[in-house]
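Colleague: Sequence and predicted structure are below.
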Amino acid sequence: MPTDIPQPSFVLIRPQMGENIGAAARAMWNFGLDRMRITAPRDGWPNPKADAMASGAGRLLDEAQLFDSTEAAVGDCTFVYATTARTRDLTKPVFSPEAAMADAAARVGAGQKVAVLFGPERAGLENADVAVANALITVPVNPEFPSLNLAQCVLLTAYEWRRAQGAGDAMQVGMAGTDWASTAEIAALASHYEERLEEAGFFFPAHKAGSMKLNLRNLWSRMPLTQVDVRMLHGVMRQMVRWKSRGD
């Protein structure tokens, strides 16, 4: 059974190759989507080539809803997006995939039933399909080569849906069992280095010592140090002092 997580339906309009249907199912499930609808697949349904390409997402194909027309496939929906590179002469809102899925997330969250149309591989959606949609999604591709594979377009859109759910930080740091050093820990490290550098005669000439120490403090505060980093740097300085003592 499909998951009970509110989400848009992805509707493949007259898909031609079973392999692309399977790849689209796999792309959908990569990002937690499992509501696939298919209208008039060229090679019939079910399709063993789709099953082979879907890999671990075969459940989506087993549960896919089959329709005879675009109108029937979205008849129960309250808002429909059509993916197309042809946006001229069409008086409809045009979204990027990112903006479209953010809009879709808000609509789904408000209880609306949303669908996204994907056209057949050869030429994309026809004007009659696009006419059913409330808004368009267009990908900012190379204008000299704008054609996207069906599964690629599904993947892009599914990824943006996942991002709209707040999944996946833009950047994160693996802490490897430690935590960020506190201000007090970094201050203690700075004091340790200042004391040892003072003993070594590093702060010379004397009238520049204040600015040199300030520069070092700024250096430490700019570094995103972990507690492990701080302990290691204390150890480095202690070992250097021991090494110098042995040399004497």
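Modeller: Received, thanks. Keep in mind the model is a prediction, meaning the values are calculated, not measured.

Colleague: C-alpha from now on. contacts and neighbour counts both.
Modeller: Fine.

Colleague: what's the neighbour count on the residue nearest to residue 93 when sequence neighbours are not counted?
Modeller: Excluding the flanking residues, the one nearest residue 93 by Cα to Cα, 6 or more residues apart in numbering is residue 135, at 5.0 Å. Number of residues near residue 135 (other Cα atoms under 10 Å) recorded here: 20.

Colleague: Take this one as well and set it beside the first:
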Amino acid sequence: MNTRFILIETSHAGNVGAAARAMKVMGFDDLVLVNPRWDDVLTRQEAVDRASGATDVLAKARAVATLDEALENVTHLCATVMTARDFGPPTRTPREHLAALPAAGGCVGFLFGSERYGMRNEDVYRCHAALRIPVAPDYGSLNLGAAIQVIAYEWRMALGGFSGAAPSPSSTEPADAQAVTGMLQHWEQALIEVGFLDPAAPKKLMPRLNQLFNRAQPTPEEIHILRGVAKAMADAARKAKL
């Protein structure tokens, strides 16, 4: 099962190196940075020093401009949060949630927010689950490298450690997060066309639909059908207005 660690708007180069080290000791090497503070963050001396030998992970890592680019081929996306979000995905401990994932196949993505402001609600809404690491109630502040290490360890254990057999991929893998996002944008426009969604007062309709489809885990073929439905809805609404 493929695994990707995604860091959004990282502001400290040292944390990128710490992330690479935390990933490598657990056998992972797919690191993507979304709009990091430094264009050259992957080669900055602080990042290289904190990587402590995991420079191969830094060399393979890439920086992209948007979260959509980072989510290519990701079929199950987990946010990391300190507090649950209203209308967001279910909030679980890493051990509780990850234990059931290895049989699902596809690519799992772990999403980490900025050191300065954490995860934005709109990014959390895109996820299938929100992972909250159990910490002391009077001091819950984990630095980014430590949080990545905990998640990487729990995921490695869920996969069977380093001696466990690799899980067999699912014959009907779910569509990736990009496909789901594109379908939801198509549906949003169609719902506006038929008068079901008021763009001036959308409330929480789209985040709720996002969670509905995340729970359903539609396949690429099903995404194609849903986009066909959205197109038919919009076409019918336009004809009715003529």
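Modeller: On my side now, so go ahead. What you see is a predicted model; the values in this text were computed from it and never measured.

Colleague: coming back round to it: thought the residue nearest to residue 93 of the first structure was touching residue 84?
Modeller: No: in this structure residue 135 of the first structure lies outside contact range of residue 84 using Cα atoms under 8 Å: 10.3 Å.

Colleague: now the helices for the first structure?
Modeller: Taking DSSP state H as the test, the helices found in the first structure are 18-30, 48-54, 58-62, 70-73, 97-109, 127-132, 150-164, 183-199, 209-222, 227-247.

Colleague: Kindly name the residues of the first structure that line up with stretch 220-236 of the second structure.
Modeller: Per TM-score structural alignment, stretch 220-236 of the second structure has no counterpart in the first structure.

Colleague: My error: substitute stretch 179-194 of the second structure in the last question.
Modeller: With TM-score structural alignment applied, stretch 179-194 of the second structure matches no range in the first structure.

Colleague: The first structure: which residue goes with residue 4 of the second structure?
Modeller: Under the alignment (TM-score structural alignment), residue 4 of the second structure maps onto residue 9 of the first structure.

Colleague: what do you get for residue 120 of the second structure?
Modeller: Using TM-score structural alignment, residue 120 of the second structure pairs with residue 126 in the first structure.

Colleague: what about that match, distance to residue 86 of the first structure?
Modeller: As judged by Cα to Cα, to the nearest Å, residue 126 of the first structure and residue 86 of the first structure stand 10 Å apart.

Colleague: What of residue 237 of the first structure?
Modeller: Per Cα to Cα, residue 237 of the first structure is found 65 Å from residue 86 of the first structure.

Colleague: which residues in the second structure form strands?
Modeller: 2-8, 31-34, 62-64, 76-80, 91-92, 107-112, 129-131 (DSSP state E).

Colleague: And the contacts of the longest one?
Modeller: What it means is strand 2-8 of the second structure. Contact with strand 2-8 of the second structure is made by 28-36, 67, 70, 74, 105-114, as judged by Cα atoms under 8 Å, 6 or more residues apart in numbering.

Colleague: The second one too?
Modeller: The set of residues external to strand 31-34 of the second structure that reach it, using Cα under 8 Å, 6+ apart, is 4-10, 20, 57-58, 60-67, 70.

Colleague: swap the cut-off to 7 Å and go again
Modeller: Strand 31-34 of the second structure is contacted by residues 4-9, 61-67, 70 when judged by Cα atoms under 7 Å, 6 or more residues apart in numbering.
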